[in-house]
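Participant: Got a predicted model here, sequence first, then my questions.
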Amino acid sequence: VSADRALRGDLEDRADALEALLVHEREATDAYLLTERVRSDDDVSNRDDFLGMVAHDVRNLLNLVMLGLETIQPPQRKKPPAYVSAGKVRIQRYVARMNRLIGDLVDVTSIDAGKLAVEPVEADAAALMAEATTTFQPAAREKGISLSAEIPEGAMLAVFDHDRMLQVFANLLANAIRFTPSGGLIAVRVERIRGALRFCVSDSGAGIPAAKLEAIFERFWQVGKDDRGGMGLGLYISKCIVEAHRGRIWAESKPGKGSELYFTLPIPSSRRRRSRGK
């Protein structure tokens, strides 16, 4: 009996020592993880600050390039040779693309930090759609694509950040132009649904396989390994912008029959109540 008591006491002492050790290890691990988290947060903050400064400086240089282009004039105001005009257009296009890439990187950083700036106000979504379509008419025309918009009469009020939603339209239209062959069709339309406006950008391109309809909205998604059209951020950023507006974005497609990309925007609550009462 005394031996059993001694053994039991020894086991209890060991259990107490193990429990105390576990408590100490847990406290040490928690302290280590907290230190690493603070260090990681500092690293991310420094990265974001650095990226912001670089983006600002690079954009300033790009603006100087554009300003320099505007000052290039032939002597005695003669019409410049065709190759000079074509060269200026190419440089402008490259500068615009670099600006978009910089903007995408800054936006992704803001999304990761939970700081994507969105300031929704009540405005006319039909006017926004018309502005986006008009902006991309030259690019569509240059590729031999017909770009049309079904713009309803009168205002279609919704709650959105104008610049951010123009960015969404730009990403959807740029993708549609990129994947639609010469002679193809792109159409933009909007309709009222319950509590929201639903927009659609459709094209007559090759379409998207069913297995990739959700993947196209992932970060860095590319059509293929040899795709060099961008970093694969446009649709991902568009998804984040639409969701920040409490909307939804998705794609529908049948291979060989084109694609339709949809997104929704909420309508003002006062109009929602009036529409229910009718």
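Facilitator: Yep, it's here. Just so it is clear, the model here is predicted, and its values are computed rather than measured. Numbering: from 1, shown residues only.

Participant: all contacts plus neighbour counts: C-alpha atoms, from now on.
Facilitator: OK.

Participant: quick one, what contacts Q167?
Facilitator: By Cα atoms under 8 Å, 6 or more residues apart in numbering, the contact list for Q167 reads S238.

Participant: and after the helix or strand it falls within, which helix or strand comes next?
Facilitator: Q167 is located in helix 162-179, with elements delineated by DSSP states H and E. Later in the chain than helix 162-179, the nearest helix or strand by DSSP H and E is strand 185-193.

Participant: what's that following strand packed up against?
Facilitator: helix 125-142, strand 146-150, strand 196-203 (3 or more Cα pairs under 8 Å, 6 or more residues apart in numbering; DSSP states H and E).

Participant: hmm, who's touching the last one?
Facilitator: In this case it means strand 196-203. With Cα under 8 Å, 6+ apart, strand 196-203 has contacts from 158, 172-173, 176, 180, 184-192, 258-267.

Participant: Okay, one more to line up with it:
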Amino acid sequence: MALTETTSTRALREKTDKSLEEERDKTDEYLTQPFQEVEDNTHEKVHSIRHAVDQVKENQREALDDDKERVRATADTPLSQVDDELLAEERERLDTLQAAEREAVDRVRAEERAQKESLVNALLDHERRQTDSHLLDERIHVDRELITREQFLSIVSHDLKNPLAAISISARLIRKSISKGETGGLLEHLGRIQHSADAMSRIISDLLDVERMAQGKLTLDLAKVDLRVLLQECGELFAPLVSQQAFSMEIDAGAEPLFADLDHDRILQVLSNLIGNSLKFTPNGGAIKLSARKRETHVEVSVTDNGPGISAEAQARIFERFSQLNVAGHQGLGLGLFIAKWIVAAHKGRIWVTSTPGNGCTFSFTLPLSF
């Protein structure tokens, strides 16, 4: 089964893409006015240079005309020769002025390009730092995700090998007992096989659920259900295990019906996960309370235990995929609460945990009331 991209990874990638898009948009937006100011300043400088050159040209023409009149009045040289000499001198001066004008204008244009480049670099440096930060976050998260997947595969292998080993051992013992004509321990061995097969089935179901969720193929079969009846069903389902571990279980759902439009099996799955966690992490002899309360527009369902509780750090990530509590002897896929959160969200509800280490914890979720 393919391990699909997580929601958080997609969110980080979308954040980076958005940052890159915003970088381009902001660059265009922020540079428009500064560029216009630089261009206007350049235009004024070029206009001033050309005006000055035009003024020099005009003064030179006036001086040249005066020279022509003076030479014509005093020189013995033919007038045509005088005009040719003065025209050549005028062209040389004009060429010099035009060269100086071009050099000055080129210098101003070069300054304009340098100023624009400086503006772009200053802005892009700021925007790129932000985008680089997002890219770094994405890379770190992806690297962490790869490590998590390696851990996940290790846990899957471990969790599947254990029940498989139990099935294999029990099967060999049954075969040995039958070959010897002994039937005393058969029911015990068969019970162990059944328990192990159920465990493997839960693991595979969780993996399939996560894959369906990633592909948007996990659907709900909604019906009007009384949550009081559903809680009672949960109590009966876990009664043998509760009794075996010397737990006490209390159900408090009030006297009035609490109807909600929900997928019976999926909400039973959520409750089973929460109750199973309480039984798993609370020492034998603990207490579990199932409760349901009607609010204005929804029902609030809670599972409370008096176990060791959950730290604030763990509470912040407990609903993430592959998240696990570091409790000795208790290792799992870290998918149960992730799936529970998705199921509750699909019902347009929310799920959360409140806990103080050493004083147990309460998992609560909401479901819209059926009117």
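Facilitator: Perfect, thanks for sending it. Predicted, not measured: the structure shown is a model, and the values here were computed from it.

Participant: Can you redo the helices and strands packed on strand 185-193 of structure 1 as TSV, where the extra columns are distance to L62 of structure 1?
Facilitator: What follows is these, written out as TSV (distance: least, Cα to Cα, whole Å):
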stretch	distance to L62 of structure 1
helix 125-142	21
strand 146-150	30
strand 196-203	31
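
Participant: Would you mind finding the most buried of these?
Facilitator: Greatest average neighbour count among these goes to strand 196-203 (a mean of 22), per mean count of other Cα atoms under 10 Å.

Participant: Just tell me the aligned range of that strand in structure 2.
Facilitator: Under TM-score structural alignment, the match for strand 196-203 of structure 1 in structure 2 covers residues 298-305.

Participant: closest one to T35 of structure 1 among the helices and strands packed on strand 185-193 of structure 1?
Facilitator: Closest to T35 of structure 1 of those is strand 196-203 (Cα to Cα; 45.7 Å).

Participant: burial count for E58 of structure 2?
Facilitator: Per other Cα atoms under 10 Å, the neighbour tally for E58 of structure 2 reads 12.

Participant: ugh, typo on my part, it should be F247 of structure 2
Facilitator: F247 of structure 2 has 17 neighbours, counted by other Cα under 10 Å.

Participant: and the residue lying closest to it once chain neighbours are set aside, how many neighbours does it have?
Facilitator: Nearest non-adjacent residue to F247 of structure 2, counting by Cα to Cα, 6 or more residues apart in numbering: G285, 4.6 Å away. For G285 of structure 2, the neighbour count with other Cα under 10 Å is 15.

Participant: Check D227 of structure 1 too.
Facilitator: Neighbour count for D227 of structure 1, taken as other Cα under 10 Å: 11.

Participant: so it, which of the three states?
Facilitator: Following DSSP: H, G, I helix; E, B strand; the rest coil, the label given to D227 of structure 1 is coil.

Participant: go on, F365 of structure 2?
Facilitator: For F365 of structure 2, the secondary-structure state derived from three-state DSSP is strand.

Participant: Isn't it up against K348?
Facilitator: No - counting by Cα atoms under 8 Å, F365 of structure 2 does not reach K348; the two are 10.5 Å apart.

Participant: I'd like to know which of the contacts of strand 196-203 of structure 1 are buried.
Facilitator: Among the contacts of strand 196-203 of structure 1, those classed as buried by neighbour count (16 or more other Cα atoms under 10 Å) are 158, 172-173, 176, 180, 184-190, 258-267.

Participant: What span of structure 2 is the helix holding Q167 of structure 1 aligned with?
Facilitator: Mapping helix 162-179 of structure 1 onto structure 2 (TM-score structural alignment) gives residues 264-281.

Participant: what comes up buried for the matching stretch?
Facilitator: By 16+ other Cα under 10 Å, the buried positions in stretch 264-281 of structure 2 come out as 264, 266-267, 269-276, 278-279, 281.

Participant: Quick check: the farthest pair among those?
Facilitator: H264 and F281 (25.9 Å).

Participant: longest helix of structure 2?
Facilitator: In structure 2, with assignment by DSSP state H, the single longest helix is helix 79-179.
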